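Asker: A predicted structure for the sequence below; I have some questions about it.
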Amino acid sequence: MELDVSLAEGEFRALAYPSLVGRPEPGDIVLLNTTALAMGLGTGGYAMVVAVPDRLPEDPSGPGHLVKARYTPLQATVLGADEQDSPHHEVLRDADSIDGMPVVVADLHSALPAILCGLYSSRPGLRVAYVMLDGGALPAWFSMSCAQLRSHDWLCGVVTVGQSFGGDVEAVTLHTGLLAARHVLNADVAVVTQGPGNLGTGTRWGFSGVSAGEAVNAASVLSGRPVAALRVSEGDKRERHVGVSHHSLTAYGRVALAPAQVVVPDLPGPFGAKVREQAEALAVRHELVHVPVDGLYEALRESPVRLSTMGRGLDEDLAYFLTSAAAGRHTASLPASSDPGA
């Protein structure tokens, strides 16, 4: 929940997760972590409520014994789909395949709604699960996009894996998260990204999005169909992210050891030619699939959630959103896991 807090320096917006810290009420004294405010972060630039000292939440009483955000003051105990006390344990205990389910992998959380725009504009009615990695936000509750996509029936559920938590389904690893998406949520397609707020350092390997390459490997080893969505930008001021981001070139070109279908959008003009040339570096290991983008702008404009990446909206970085939507469009052409003979 969002709230306004008064500090000596003025009024600030804050964020509280009631199940972790209690529910603040007007007039309450709250203990805050102001790190994000001090750093001026874009994503996550809130003061975070650590506790409502006069009204603490009840101690967790179960069920579940998976501890996430482990050994931090706000560690959360959840019921994992893959743990012994779960009603899904029998289904997942020996599960070893996601039955050819297409798995769309992207670097940034902001790609999720754009991928869905491309997917549903070509093939409405599919059941899509979102599998959230722990490279960004840990609580899925932080994502307003997820909540709105669920309310519009664009997601059949959110699976939080690793140290992330707060999804409809919890899982220990990405592998069991994908298995849960298929066998617990009965998804036809899964989309895998980090949660909001990825971390990068401007170095070749120091960014949390290397997990995109690891997600390709996980989808492949579980007999899925990995589809790699490129991170492409024409609006980013940082040269390393203009055209095909170095994040995609490293994650898919070096980290992903299994082959994927890499979707290359047929963007117009010299910029489009640059993207296609850069993507050729990935053809050594992967299959490049060139996808037209005609009609995708209109589909993106119909998104049920606001489209934004790094503070840039649809028209400020159209290439980014068209590329993500193209990955969704291509995925719609693949056999879904519920199709006969898939």
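Answerer: In hand now; what should we look at? Here the structure is a predicted model, which means the values were calculated and not measured. Numbers count the residues shown, from 1 in each chain.

Asker: from here on, just use CA atoms for contacts and neighbour counts.
Answerer: Will do.

Asker: distance between the ends of stretch 181-193?
Answerer: 14 Å (Cα to Cα, to the nearest Å).

Asker: so who does the residue most central in space within the chain touch?
Answerer: The central residue of the chain, meaning the one whose C-alpha is nearest the mean C-alpha position (Cα atoms, centre = their mean), is Thr193 at 3.0 Å. Contact criterion Cα atoms under 8 Å, 6 or more residues apart in numbering gives Val105, Ala106, Asp107, Leu108, His109, Leu112, Tyr130, Val131, Met132, Leu133, Ala212 as the residues in contact with Thr193.

Asker: narrow those residues to those in helices?
Answerer: Using DSSP state H, the subset of the contacts of Thr193 located in helices is Leu112, Ala212.

Asker: who wins for neighbours among the contacts of Thr193?
Answerer: Val105 (32 neighbours; other Cα atoms under 10 Å).

Asker: ok, Thr309 touching Pro113?
Answerer: No: between Thr309 and Pro113 there is no contact, the gap being 11.0 Å when judged by Cα atoms under 8 Å.

Asker: put this next to the previous one:
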Amino acid sequence: MMTWRDGVVRRVGARWSGALELDVEIDEPSGTSLVRALAYPDLVGEPWVGTRVLLSISALSRGLGTGGYAFVVACPDDLPPDPPARAGHLVKARYTPLQTMVLGADEQEADSHALLADADDLDGLPVVVADLHSALPAIVAGVRHETERAGRPAPRVVYVMTDGGALPAWFSRTVATLREREWLTATVTVGQAFGGDLEAVTVHSGLLAARLVARADLVVLAQGPGNLGTGTRWGFSGVSAGEAINATGVLGGRPVASLRVSGADPRQRHQGVSHHSLTAYGRVAMHPCDVVVPELTGSLTELSETVRAQAQPLAARHRLVTVATDGLDDALAACPVRLSTMGRGLAEDPGAFLAAAAAGVHAARLVPRDEGRQPA
């Protein structure tokens, strides 16, 4: 059941693609209080100072990982006008009060439908799969580091966002900034996720749209910000990373598994290689893939040895690829977005980001030399 609050906007804060931060005054039994809220103008219209808003505070009141936000459900006194008639009948966040209708790249009304109608081949497209959204910028940093080191054009990197975490791509400041800086060429939102440059019904059609419509040279696939976990082996939304490996392989892509690594997570099951990576790639991923094992040095040498040993059982089905991480510290430090995983930054848990960047390095090496584009 949703926890509702009625409030009034007192300040309009930061804005990024598709999202708007607000300070909203709400009434509580103990008196008024100010909460940080997020509005998606494409769904609820444009709130201003003085606008009355209805908020959902369910996750916020429980201290869950929503980024500390209440969410605007409606501006009841200032409803937006009806959207103009347009093509598209894909309904996402289906049968919820905020379901939205979009034009899918793979549906009949789209210009790209003919291109995708019989599409069935990714033609060796490298696809880096990760279970956490926080790996995305580090992977792309690794891609760019490797192509720059090799004196090659930067590839067209497309992010395929699955629906295990946030459903609106607009929630991610990371995606907005990476698009602005042209580190990402496009975002494809699949399943119940929405708000990307392209929309698709499934991971499979999303990968094909990334390749054939967005003309990706390389794809990074991961769930949106946030994830759902229960402290059990199978009750974690990132287990779908294994299914993404299968989808990539079935379609003739080149799947690359990014290991979730930590040298600082207080939970034993996530130290070294997370048990979620071992489950997703060792138990769920049936199609062979390249599992990138980072070669960490210096103060991380012991962590590197642990990761190598923990990853070894994956060699029964997959190919383990050891990738050096020399120079990746600087590449990660230069990332245009803040690196953070489970509340830890680059300084607190460098192994997490180096492992993801190493996967990007390996994927960049798989891009044919006649593909890629000059950086802007």
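Answerer: Received it, and whenever you're ready, just let me know what you need. Just so we're clear, the structure is a prediction, and the values are computed from it rather than from any experiment.

Asker: what's the TM-score once they're superposed?
Answerer: These two chains, once laid on top of each other, score a TM-score of 0.97 by TM-score structural alignment, normalised by the length of the first structure; 340 aligned residues with a Cα RMSD of 1.3 Å.

Asker: returning to what we had before: just confirm the residue nearest to the centre of the first structure is within a strand.
Answerer: Yes: secondary structure of Thr193 of the first structure, determined by DSSP: H, G, I helix; E, B strand; the rest coil: located in a strand.

Asker: counterpart of it in the second structure?
Answerer: Counting by TM-score structural alignment, Thr193 of the first structure corresponds to Ala222 in the second structure.

Asker: next one: Phe207 of the first structure
Answerer: That one, Phe207 of the first structure, aligns with Phe236 by TM-score structural alignment.

Asker: can you name the residues that contact the closest residue to that match other than its chain neighbours?
Answerer: For Phe236 of the second structure, the nearest residue in space outside its immediate sequence neighbours is Gly229; the separation is 4.3 Å by Cα to Cα, 6 or more residues apart in numbering. With Cα under 8 Å, 6+ apart as the criterion, the residues that contact Gly229 of the second structure are Gly235, Phe236, Ser237.

Asker: for the contacts of Thr193 of the first structure, which one is nearest Ala299 of the first structure?
Answerer: Closest approach between these and Ala299 of the first structure, by Cα to Cα: Leu112, at 13.9 Å.

Asker: wait, doesn't that closest one sit right on Val191?
Answerer: Yes: counting by Cα under 8 Å, Leu112 of the first structure touches Val191, with 7.2 Å between them.

Asker: who touches both of the two?
Answerer: Residues touching both Leu112 of the first structure and Val191 (Cα under 8 Å, 6+ apart) are Ala106.

Asker: wasn't Val262 of the first structure part of a strand?
Answerer: Yes: counting by three-state DSSP, Val262 of the first structure falls inside a strand.

Asker: what's the counterpart of it in the second structure?
Answerer: Alignment note: Val262 of the first structure maps to Val291 in the second structure; criterion TM-score structural alignment.

Asker: can you tell me the mean distance of the helix ranked longest in the second structure from the first structure after alignment?
Answerer: Scanning the second structure for the longest helix, with DSSP H as the assignment, gives helix 350-366. Average distance, helix 350-366 of the second structure versus aligned residues of the first structure after superposition (mean Cα distance after the TM-score superposition for the first structure): 0.6 Å.

Asker: by contact count, what packs against that helix?
Answerer: Helix 350-366 of the second structure sits against strand 126-129, helix 135-149, strand 254-258, strand 261-262, strand 290-295, strand 319-324, helix 328-333, with contacts defined as 3 or more Cα pairs under 8 Å, 6 or more residues apart in numbering; DSSP states H and E.
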